[in-house]
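Chemist: I'll drop the sequence and a predicted model, then ask my questions.
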Amino acid sequence: MAERVNNFPPLPKLLRLKPCFYHNIEEEIPAPHQQLVRKVYILWMMYSGTLCMNVISCIAWWAGGGSAINFGLSLLWLLLSSPCSYTCWFRPLYKAFRADSSFNFMAFFFVFFLQCVLALIQTIGIPGWGTCGWMATVVFFSYNVGSAIVMLITTLLLTLVTVLMALVLVRVHRLYRGGGGSLERAQEEWSTGVWKSAPLRDTGFNTVAQGPSLPQYPAAVPSYPDDSKW
C-alpha cells in the first residue's frame, strides 16, 4: 500500500502549511465502531460551528450595547478551542479505537470530562466570558430584544452540544468498561511505552503489499459491546 499522506485539516494547496493528521474512519477504525467515531467527529464539528455562531451572537451582543470584550473572547474561544478540541479529545478517541489503546482511552476520558465542564460553563453564560449562555441571554432581553434573540440561538446550540457531550462520555465509558478496559491496562501501556508505538501496531500499513486493507489490530483487542443501537 502506498504511504499514507496526512489529509486533515484539508488545506488549500497554495498554502505552505500542510495537514497534520491522517484521518480516515472507514480505513482505520474497526467496522463495529465506525458509527460511534463518526458521531463523535460530527459532534466536534457541531461544537466548532457553535463557536462560530457564538462569534456572530457576540457581535449582535456588542451592537445591542454589550461589551466589546465578549466579542474578543469569542474569537479567542473559536481560534483556540476548535483545533485544541480536535487534537486533545477527538484524536485520542480515534487512536484508542484504532489500536485498542487504553492509554488513549484514559486521555480521552480526562480531557473530554474537562471539555464537558467547559461546555457547561459556556452554556450557563457568565457575563464577561465571551459566550452567549443562558444568564447573559436572559438578562439582555430587557436591553435589546433583537440582539437577545440572536444570542438565544447560540445558547440553544450550546445547550444541545453540552447534552450530547455528556451522552458521548457516558456511552464511550460503558463501551470501554464493557470490553474489559481498566486503569491498570493504561498504566501498563504507559510503563512499557506501548502507547507510543502505534505505527508498529498498525502493521497492515507496512506489510500488506497487495491492494487496500484494514490495519492489522493486536490479537488482544477486546470485543467491545455492539454500539449500533446508540
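Modeler: Noted; the coordinates are in hand.
Chemist: can we go C-alpha only for contacts and neighbour counts from here?
Modeler: OK.
Chemist: could you pull out the helices for this protein?
Modeler: Taking DSSP state H to define them, one finds helices in the chain at 25-28, 34-63, 68-85, 91-99, 102-124, 134-140, 145-178, 183-192, 198-201, 204-207.
Chemist: With respect to Ala2, which of the ones you listed lies nearest?
Modeler: When the helices of the chain are compared by C-alpha to C-alpha, helix 204-207 sits nearest Ala2, at 8.4 Å.
Chemist: Can you point out the buried residues in the closest one?
Modeler: By 16 or more other C-alpha atoms under 10 Å, the buried positions in helix 204-207 come out as 204-205.
Chemist: alright, now check it against this:
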Amino acid sequence: MSGQNPFEHAEFSQTNPFEDANQIQADVPLHATNKSEVEQEYTSYTQYGDSSFQTSSTAPTPAEDPKLAAKAAELRRREEELAAREREIQAAQAEAERVRTQGKNNFPKLYPLIYMSIPAEIPKAHQSTVRFLYNIWLALLGTLALNFLACMLMLIAGLPNGGADLGVALGYCFTITASSFLLWYRPVYNAFMKEMSMYYYFYFIFNGFHIAFSFYMALGFTSTGSAGLINMISVFNGHHIFAGILCVFSTALWLVQGFGCLFFYRKVHQHYHQQGHTFDQAKAQVTSSAVRSQAVQNAAWSAATSGRV
C-alpha cells in the first residue's frame, strides 16, 4: 500500500480545524494582507489607548483647580447678591402696592406710623359712627391733659396726697392714650372696615373697661390721679377757686367720656347683632389669625436663617 493518506485533503492540510474563523476575522482587519500591516494597526491602537488613559489620569479635577474653585465662589457670591436684590425689589413692590391701595402712613401726624382714613376705608353708612368715636377718643386726650393740670394745682394748693395724684395723672397721659387707641378705638375702626367678629369683641371688652374707668375717674378718689368730684369738693373747701374750676371741668369731661362711650357702645352692639356676628365666628377668626401669624413668623425666620447661610 502506498503511504499516502486517503483522507488527507489539500484544504485541510493548510488550515487548523480547531481555529475559529470568526475570531481570526475579528482580530485581524480584512484589509490587512500581511504581518506588517497587522502589527501597524495593533501598535496604533495601543498607542491611542495609552495616550487617552494618560491624559484622563493626569487631568486635574475641578476641586483641585484653584481657578475653578475661585470661580465657583464668585458665582455663589453673585447668586447671593441677586437673591438679596430680588428680596429688596419684592419688598419695595409690596410697599408700593400698599401705598397705591391704602395710601401713605398719615397717623399720627407728627410721626406717621399707620394709614387711617375714614372716608377711604369705612363704608359710607358707618362713617358718622366711626367719626364720633374718633372725636370721643380725641376728647379723652384733652380730658387727660386737663386732669393732669388740675392735679398739679391740687398739689400747689396743698391738698393731701397731691403728689401721688400728680404722679398717677402723669402716667395716665401716656398709658391711657396708647392703650385706648390700640385696645378699643382701632378695633372698632377695623370692625366697621372689615366686618370681622373678633374686632367687635375686642371693642366690647376694652371699651367696657374704659366706660367703668371714666366713671371711676369722675368720682375723684384721693391718690388715684383723678381731679374728680371728691377732690373737687376738697379744693373748694380750701378756697382754691381756680384749682376747683379745673376740677369741675375735669369731672364733667370724665362724665362725658363715660356716657358718650356708653351710648355708642349700645349702638355698635346693635349693629353687631344686625350683621349676624357670633362669638363662635370671633373664636374662629382669632384662631386663624394666630395660625397665620405663626406661619408668617416661621417664614420670616426661615428667610433670615437662609440669608445668613
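Modeler: Nice, thanks for sending it over. If you're wondering where the values come from, they're calculated on a predicted model, not measured in any experiment.
Chemist: re the thing from before, now for the helices of the first structure, which one comes closest to Met1 of the first structure?
Modeler: Short answer: helix 204-207, nearest of those by C-alpha to C-alpha, at 6.5 Å.
Chemist: what range in the second structure matches that closest one?
Modeler: Alignment note (TM-score structural alignment): helix 204-207 of the first structure is unmatched in the second structure.
Chemist: Number of residues surrounding the alignment partner in the second structure of Cys116 of the first structure?
Modeler: Under the alignment by TM-score structural alignment, Cys116 of the first structure pairs with Ile211 in the second structure. Look at Ile211 of the second structure: counted by other C-alpha atoms under 10 Å, it has 20 neighbours.
Chemist: what sits against the closest residue to Ile211 of the second structure other than its chain neighbours?
Modeler: In this structure, Ile211 of the second structure finds its nearest non-sequential neighbour in Gly258, 4.8 Å apart by C-alpha to C-alpha, 6 or more residues apart in numbering. Neighbour list for Gly258 of the second structure: 210-212, 214-215 [criterion: C-alpha atoms under 8 Å, 6 or more residues apart in numbering].
Chemist: ditto for Ala191 of the second structure
Modeler: So Ala191 of the second structure contacts 197-200 (C-alpha under 8 Å, 6+ apart).
Chemist: change it to 6 Å
Modeler: 199-200 (C-alpha atoms under 6 Å, 6 or more residues apart in numbering).
Chemist: Aligned to it, what sits in the first structure?
Modeler: In the first structure, Ala191 of the second structure lands on Ala96 (TM-score structural alignment).
Chemist: Then Cys247 of the second structure?
Modeler: So Cys247 of the second structure corresponds to Met151, using TM-score structural alignment.
Chemist: Next, work out how far apart the residue lying closest to that match once chain neighbours are set aside and Trp89 of the first structure are.
Modeler: Closest residue to Met151 of the first structure apart from its sequence neighbours, by C-alpha to C-alpha, 6+ apart: Ser57 at 4.9 Å. Separation of Ser57 of the first structure from Trp89 of the first structure (C-alpha to C-alpha, to the nearest Å) stands at 26 Å.
Chemist: So between the two, which is more surrounded?
Modeler: Per other C-alpha under 10 Å, whichever of Ser57 of the first structure and Trp89 has more neighbours is Ser57, with 28 against 23.
Chemist: Among the helices of the first structure, which comes closest to Pro10 of the first structure?
Modeler: Distance to Pro10 of the first structure, taken as C-alpha to C-alpha, is lowest for helix 68-85 among the helices of the first structure, at 12.9 Å.
Chemist: roughly how far out does the closest one sit from the chain middle?
Modeler: 16 Å (C-alpha atoms, centre = their mean, to the nearest Å).
Chemist: That helix vs the second structure - mean distance after superposition?
Modeler: Following the fit onto the second structure, the mean deviation recorded for helix 68-85 of the first structure is 1.2 Å by mean C-alpha distance after the TM-score superposition for the first structure.
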